[in-house]
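Engineer: Okay, predicted coordinates and the sequence, questions at the end:
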Amino acid sequence: MLVSFALSSVAVFLAELGDKSQLLAMTFATRYRAWQVLVGISVATLFVHAISVALGFGIGNALPTQWVALGAGVAFLGFAVWTLRGDELDESRHDTASRRGVRAALLAVTTAFVLAEFGDKTMLATVTLATRHDWFGTWLGSTVGMVVADGLAVGVGLLLARHLSSRTVRYGAAALFAVFGGWMIVSSLPPIG
């Protein structure tokens, strides 16, 4: 189990470097509190990598990645619109909205990461590792590797948020969501010709 844990931690950490999920973590860190982003990433990663390990352990590479990518792309376009709209609060609704805001932040981050990771290289790496190694060590290791890599991106996002205006952050985040959404939709389409 320890070998599976170490191997999958390192493999997924390296696969995650420079991935769209890191950019997504950075973007969310400019919008929400770091703990909210890290909890959302952790929940999504535990879920997606549990499915990955089950696939690797059980049935192998049987994901309908084109439909998943199309759905994720549409969701990301929705996140872009939501980011542009903003979260304006008046003082009388601040307490209720901040409780709802925590739930909304966790839901948004978790949902975005689940959608982003289905069919992603880290999911496929976890499926592959699970076909040859201990399932529990692979699940925990791949989750730790991904959360650590995305945690680094959260740190970078926090630095950006401190040095950029909220308007720049909002428009930049919306643009990134729109680009990711468009890229996912285009990549899900069948080749022409």
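Structural biologist: Nice, thanks for sending it over. Computed from a predicted model, the values in this text were never measured in an experiment.
Engineer: Going by C-alpha atoms from here, please, whenever you check contacts or count neighbours.
Structural biologist: Will do.
Engineer: in which helix or strand would I find residue 162?
Structural biologist: Here residue 162 is covered by helix 135-163, with elements defined by DSSP states H and E.
Engineer: Could you identify the helix or strand that succeeds that helix?
Structural biologist: Secondary structure here is assigned by DSSP H and E; on that basis, the next helix or strand after helix 135-163 toward the C-terminus is helix 166-188.
Engineer: For the residue lying closest to residue 127 once chain neighbours are set aside, list the residues it contacts.
Structural biologist: The shortest distance from residue 127 to any residue other than its chain neighbours is 4.2 Å, reached at residue 56 (Cα to Cα, 6 or more residues apart in numbering). Shown in contact with residue 56 (Cα atoms under 8 Å, 6 or more residues apart in numbering): 126-131.
Engineer: Pipe those into JSON lines and attach neighbour count, distance to residue 111 and secondary structure per row.
Structural biologist: Compiled in JSON lines, the contacts of residue 56 are given as follows (neighbours: other Cα atoms under 10 Å; distance: Cα to Cα, whole Å; DSSP: H, G, I helix; E, B strand; the rest coil):
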{"residue": "126", "neighbour count": "29", "distance to residue 111": "19", "secondary structure": "helix"}
{"residue": "127", "neighbour count": "27", "distance to residue 111": "20", "secondary structure": "helix"}
{"residue": "128", "neighbour count": "20", "distance to residue 111": "24", "secondary structure": "helix"}
{"residue": "129", "neighbour count": "25", "distance to residue 111": "24", "secondary structure": "helix"}
{"residue": "130", "neighbour count": "27", "distance to residue 111": "24", "secondary structure": "helix"}
{"residue": "131", "neighbour count": "19", "distance to residue 111": "26", "secondary structure": "helix"}
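Engineer: Use this one as the comparison:
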Amino acid sequence: MEAFLVSTGIVALAEIGDKTQLLALFLAARWRRPWPIIAGIFVATLVNHGLAGAVGAWLTQVLGPDALRWILGISFIAMAAWMLVPDKLEEAQAGKWRLGVFGTTVLAFFLAEMGDKTQIATVALVARFHDYLAVVAGTTLGMMIANAPAVMLGDRMAHRLPVRLVHAVAALIFACLGVATLLGLFGP
């Protein structure tokens, strides 16, 4: 349960103001059809984080415990620093494909998540908790918690959230996980 809750919370916080949340706002404003957009976000996230989780599980098999502890600790601290860098939506990631609302959302979100904070966090969290299903379910839920309201409420919500504060809290959580991992307070 800890893997699920930590994964959900970290990703939900990390997504506030992230480029994929900006993408959700863009798609909602463009099409004004929230349910196909939300369904597309869910499918893209599940596939993307499922693959990222598989990489995390594989890493636990390939690396020894000491190497994994250092890699994870440093990765969590790097994620903390990355959380403090604002994201921007690039027009190319906004999607200009003719796949309809659902198809465009799936493709745009899948591509936007490649190498994104939450994808890398999913790799690290699976490696840390050794619980593929709980982490992927948690990171997927965290994405939905952050992005579904963005789609439903649109631009009005984005301007009311204290994005810097939310990112600072997420960065603090990542930093604490990194330091605790490096100190060996819990195993990778």
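Structural biologist: Received it, and whenever you're ready, just let me know what you need. Nothing here was measured: the structure is a model prediction, and the numbers come from that model.
Engineer: related to what we said a few turns ago, the residue nearest to residue 127 of structure 1 maps to what in structure 2?
Structural biologist: Using TM-score structural alignment as the criterion, the counterpart of residue 56 of structure 1 in structure 2 is residue 56.
Engineer: circling back: just list what the helix holding residue 162 of structure 1 packs against, helices and strands only.
Structural biologist: In terms of contacts (3 or more Cα pairs under 8 Å, 6 or more residues apart in numbering; DSSP states H and E), helix 135-163 of structure 1 is packed against helix 2-16, helix 20-31, helix 34-54, helix 121-132.
Engineer: And these: which comes nearest residue 141 of structure 1?
Structural biologist: Between residue 141 of structure 1 and these, the shortest gap by Cα to Cα is with helix 2-16, which sits at 4.2 Å.
Engineer: Touching that closest one from outside, list them.
Structural biologist: The set of residues external to helix 2-16 of structure 1 that reach it, using Cα under 8 Å, 6+ apart, is 22, 121-122, 125-126, 129, 133-146, 148-150.
Engineer: try 6 Å
Structural biologist: 122, 133-134, 137-138, 141-142, 145-146, 149 (Cα atoms under 6 Å, 6 or more residues apart in numbering).
Engineer: do the same with stretch 75-87 of structure 1
Structural biologist: Defining contact as Cα under 6 Å, 6+ apart, one finds that stretch 75-87 of structure 1 is touched by 174, 177-178, 181.
Engineer: Repeat the analysis, applying 7 Å as the threshold.
Structural biologist: The list of residues contacting stretch 75-87 of structure 1 from outside it, by Cα atoms under 7 Å, 6 or more residues apart in numbering, reads 170-171, 173-175, 177-178, 180-181.
Engineer: Then stretch 137-147 of structure 2?
Structural biologist: By Cα under 7 Å, 6+ apart, the list of residues contacting stretch 137-147 of structure 2 from outside reads 4-5, 7-9, 11-12, 15-16, 21, 24, 42, 45-46, 122.
Engineer: superposed on structure 1, where does it end up, distance-wise?
Structural biologist: Between stretch 137-147 of structure 2 and the aligned residues of structure 1, the post-superposition mean distance stands at 0.5 Å (mean Cα distance after the TM-score superposition for structure 1).
Engineer: Tell me the counterpart residues of that stretch in structure 1, please.
Structural biologist: For stretch 137-147 of structure 2, the aligned range in structure 1 is residues 140-150, judged by TM-score structural alignment.
Engineer: Buried residues in the matching stretch, which are they?
Structural biologist: Neighbour counts using 16 or more other Cα atoms under 10 Å place 140-150 of stretch 140-150 of structure 1 among the buried residues.
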